[in-house]
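*Asks:* Turn this into a structure:
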Amino acid sequence: MPRGARFVFTDAFYHVFNRGINKQPIFISEPDYQFFLRKLNDLKNKYDHSLYAFCLMPNHFHISIQTRKVPISKIMASLGTSYSMYFNRKYEHFGPVFQNRFKSILIENDSYFLKLSQYIYLNPVKANLAKNPLDY
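*Replies:* All right, here's what the predicted structure looks like:
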């Protein structure tokens, strides 16, 4: 069954998330988190987007991002491909790292943006990985 096309908006805010295939960890060691964040920052310089909130959990991630002229799919394809190549090379893994292509939800109002930010930052607390979001 073919996947549906994404609606593309410029200068838009998104909640972007994805998880490891079969809910497996995608961040195993501290350098994995660092590589992902470094790549995300490199892409910010390359594709001109703003990052508002993020949370990297062991088996998934959440990002609040605002695109400019480059579609979210291009940014996330570059991030997903480079991280998958890094992960597969480092852990001698073959095949996909992520469950599926990334998911994105268009943030259409300030209320949702605030709730999303809370959700992202409280994710480690709800998963019992930290007592306080600042500790994660």
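*Asks:* Please make it C-alpha for all contacts and neighbour counts, starting now.
*Replies:* Noted.
*Asks:* What residues of stretch 67-75 count as buried?
*Replies:* Across stretch 67-75, burial judged by 16 or more other C-alpha atoms under 10 Å covers 67, 68, 70, 71, 72, 73, 75.
*Asks:* got it, and stretch 75-88?
*Replies:* Buried residues in stretch 75-88, counting neighbours by 16+ other C-alpha under 10 Å, are found at 75, 76, 79, 80, 83, 84, 86, 87.
*Asks:* Could you work out the most separated pair of these?
*Replies:* 75 and 87 (18.2 Å; C-alpha to C-alpha).
*Asks:* can I get the buried residues of stretch 75-88 in CSV with distance to residue 52?
*Replies:* Below are the buried residues of stretch 75-88 laid out as CSV (distance: C-alpha to C-alpha, whole Å):
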residue, distance to residue 52
75, 15
76, 15
79, 17
80, 19
83, 20
84, 23
86, 25
87, 25
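*Asks:* Dump those to JSON lines, plus distance to residue 121 and secondary structure.
*Replies:* Shown next, in JSON lines, are these (distance: C-alpha to C-alpha, whole Å; DSSP: H, G, I helix; E, B strand; the rest coil):
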{"residue": "75", "distance to residue 121": "22", "secondary structure": "helix"}
{"residue": "76", "distance to residue 121": "21", "secondary structure": "helix"}
{"residue": "79", "distance to residue 121": "21", "secondary structure": "helix"}
{"residue": "80", "distance to residue 121": "22", "secondary structure": "helix"}
{"residue": "83", "distance to residue 121": "22", "secondary structure": "helix"}
{"residue": "84", "distance to residue 121": "24", "secondary structure": "helix"}
{"residue": "86", "distance to residue 121": "26", "secondary structure": "helix"}
{"residue": "87", "distance to residue 121": "25", "secondary structure": "helix"}
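*Asks:* Now show me the structure for the sequence below, then we'll compare the two:
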Amino acid sequence: MPRRNRLIIPEVPLHIIQRGNNRLPCFFVQADYLVYLDLLRIAAEQASCSVHAYVLMTNHIHLLISPESCSSPAVMMKSLGERYVQYVNRRHQRIGTLWQGRYRSCLVQDEKYFFVCQRYIELNPVRAGMVAHPLDYRWSSYQANAYGEADNIVKPHALYSALGAEQSERECNYRALFQEEMPQAMLEQVRKATNGNAVLGSEEFIAQMAIASATDVMPRRQGRHRD
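*Replies:* As a prediction, the model looks like this:
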């Protein structure tokens, strides 16, 4: 079966997941996480991608980005992946591939599904049983989004900015999103969309994106919130 074409629309959020080869670790010591984050910052800036959320797990990573152009995500992930593999192989005296094929991704509809996806990403360590609360996990964007901790990678989406007039209000309202447990059906919807390089959103949005994919015509964005 031919693999699904990756659908990218400028400024529409994109959830990305990349796994270690055979689901083996891709981070081995604390320095690896720090190097990856620095390379992510550089690659995102060079490729014109805004990173809204991230988490680095032991054997995979999640990113939520808004690309400036259709080519931006591929440029970012290629640069990031190659540079990090070079570092790991040199640092840990290993050879061969580190990543399991191409990264997977899905378009994310604004409003409801944007925050669903952002919560899905930052709650990953909790679901994995690594910590009791996302605040306890160092290698994610939760501290920046929920408590305003300095992070030179995270760039708030317009929807995040709309959570409140002041930063303290935005952080408080963001933390409130995590007080309710995500339904299992919603978790499965995120997983299915991302693993299938599909679309996460309402039925109407999914249908619109299916038409865009089939005709190779990108629809213009509607209802975008700007600062």
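*Asks:* quick revisit: closest to residue 117 of structure 1 among the buried residues of stretch 67-75 of structure 1?
*Replies:* residue 67 (16.8 Å).
*Asks:* wait, what's in contact with that closest one?
*Replies:* 10, 11, 12, 13, 14, 48, 49, 50 (C-alpha atoms under 8 Å, 6 or more residues apart in numbering).
*Asks:* What about the buried residues of stretch 67-75 of structure 1, which are in helices?
*Replies:* Mapping the buried residues of stretch 67-75 of structure 1 onto helices (DSSP state H) picks out 72, 73, 75.
*Asks:* Check the contacts of residue 67 of structure 1 for burial and list the buried ones.
*Replies:* Using 16+ other C-alpha under 10 Å, the buried ones in the contacts of residue 67 of structure 1 are 12, 13, 14, 49, 50.
*Asks:* Let's have these in TSV, adding distance to residue 23 of structure 1 and secondary structure.
*Replies:* Formatted as TSV, these follow (distance: C-alpha to C-alpha, whole Å; three-state DSSP):
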residue	distance to residue 23 of structure 1	secondary structure
12	29	coil
13	26	strand
14	22	strand
49	28	coil
50	28	strand
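*Asks:* Pick the one among these closest to residue 33 of structure 1.
*Replies:* Residue 33 of structure 1 lies nearest to residue 50 out of these, by C-alpha to C-alpha, at 19.0 Å.
*Asks:* Where does the residue nearest to residue 65 of structure 1 when sequence neighbours are not counted sit: helix, strand or coil?
*Replies:* The shortest distance from residue 65 of structure 1 to any non-neighbouring residue, by C-alpha to C-alpha, 6 or more residues apart in numbering, is to residue 51 (4.6 Å). Three-state assignment for residue 51 of structure 1 (DSSP: H, G, I helix; E, B strand; the rest coil): strand.
*Asks:* so how far is residue 211 of structure 2 from the residue positioned nearest the centre of structure 2?
*Replies:* Centroid-nearest residue in structure 2, with C-alpha atoms, centre = their mean: residue 63, separated by 1.9 Å. As for residue 63 of structure 2, its distance to residue 211 of structure 2 is 26 Å (criterion: C-alpha to C-alpha, to the nearest Å).
*Asks:* From the buried residues of stretch 67-75 of structure 1, pick the one nearest residue 44 of structure 1.
*Replies:* Checking those against residue 44 of structure 1 with C-alpha to C-alpha, the nearest one is residue 75 at 8.6 Å.
*Asks:* And for structure 2, the residue most distant from the center?
*Replies:* residue 93 (29.2 Å).
*Asks:* so what's that residue up against?
*Replies:* If you count contacts by C-alpha under 8 Å, 6+ apart, residue 93 of structure 2 has none.
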